[in-house]
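# The sequence isn't on hand, but the structure is:
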């Protein structure tokens, strides 16, 4: 299981976590179905994945027009 870098929730990341058989997960990660919103972390990056809720909230915030005073 992976841990969300934003909120600490645990979730399955097919790109980082093993599948049910303990081998690399052959299925695409759930995040590939969403529009690109943040740079993908590199292998040596300190940045990790976000859980579905955090990534969806980030995408929604990016799509919203800025608030006016």
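Nice, I can see it. Quick caveat: nothing in here was measured; it's all calculated off a predicted structure.
# Going by C-alpha atoms from here, please, whenever you check contacts or count neighbours.
Fine.
# In space, what's closest to the spatially most central residue of the chain - neighbours in sequence excluded?
When C-alpha atoms, centre = their mean is applied to the chain, the residue found nearest the centroid is residue 50 (3.7 Å). Spatial nearest neighbour of residue 50, chain neighbours left out: residue 4 (4.5 Å); criterion: C-alpha to C-alpha, 6 or more residues apart in numbering.
# second one coming, line it up with the first:
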């Protein structure tokens, strides 16, 4: 389990769970923050990441 660096919630991260056997759920979302491996931001839970994406300007 991973912990959201914004709200502290725990969530399943496919990148850190070898049992998942696939890419993380966040890979299907639009790019919005630096990748977790950069440690600039860290992983966000689905709720925080989707809320952040909703605030981004949409490109035409």
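Yes, it's here. Since the structure is predicted, the reported quantities are computational estimates derived from the model, not experimental observations.
# how far away is the residue nearest to the centre of the first structure from residue 16 of the first structure?
12 Å (C-alpha to C-alpha, to the nearest Å).
# if we can go back for a sec, what does the residue nearest to the centre of the first structure align to in the second structure?
Here residue 50 of the first structure is matched to residue 44 in the second structure, going by TM-score structural alignment.
# same question, residue 60 of the first structure
Aligned against the second structure - with TM-score structural alignment as the criterion - residue 60 of the first structure pairs with residue 54.
# That match and residue 29 of the second structure, how far apart?
Distance, residue 54 of the second structure to residue 29 of the second structure, by C-alpha to C-alpha: 11 Å.
# joint contacts of those two?
Counting by C-alpha atoms under 8 Å, 6 or more residues apart in numbering, residue 54 of the second structure and residue 29 have no common neighbour.
# Strands along the first structure, start to end?
2-3, 10-11 (DSSP state E).
# Format the ones you listed as JSON lines; extra columns: mean neighbour count.
Shown next, in JSON lines, are the strands of the first structure (neighbours: other C-alpha atoms under 10 Å):
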{"stretch": "strand 2-3", "mean neighbour count": "16"}
{"stretch": "strand 10-11", "mean neighbour count": "14"}
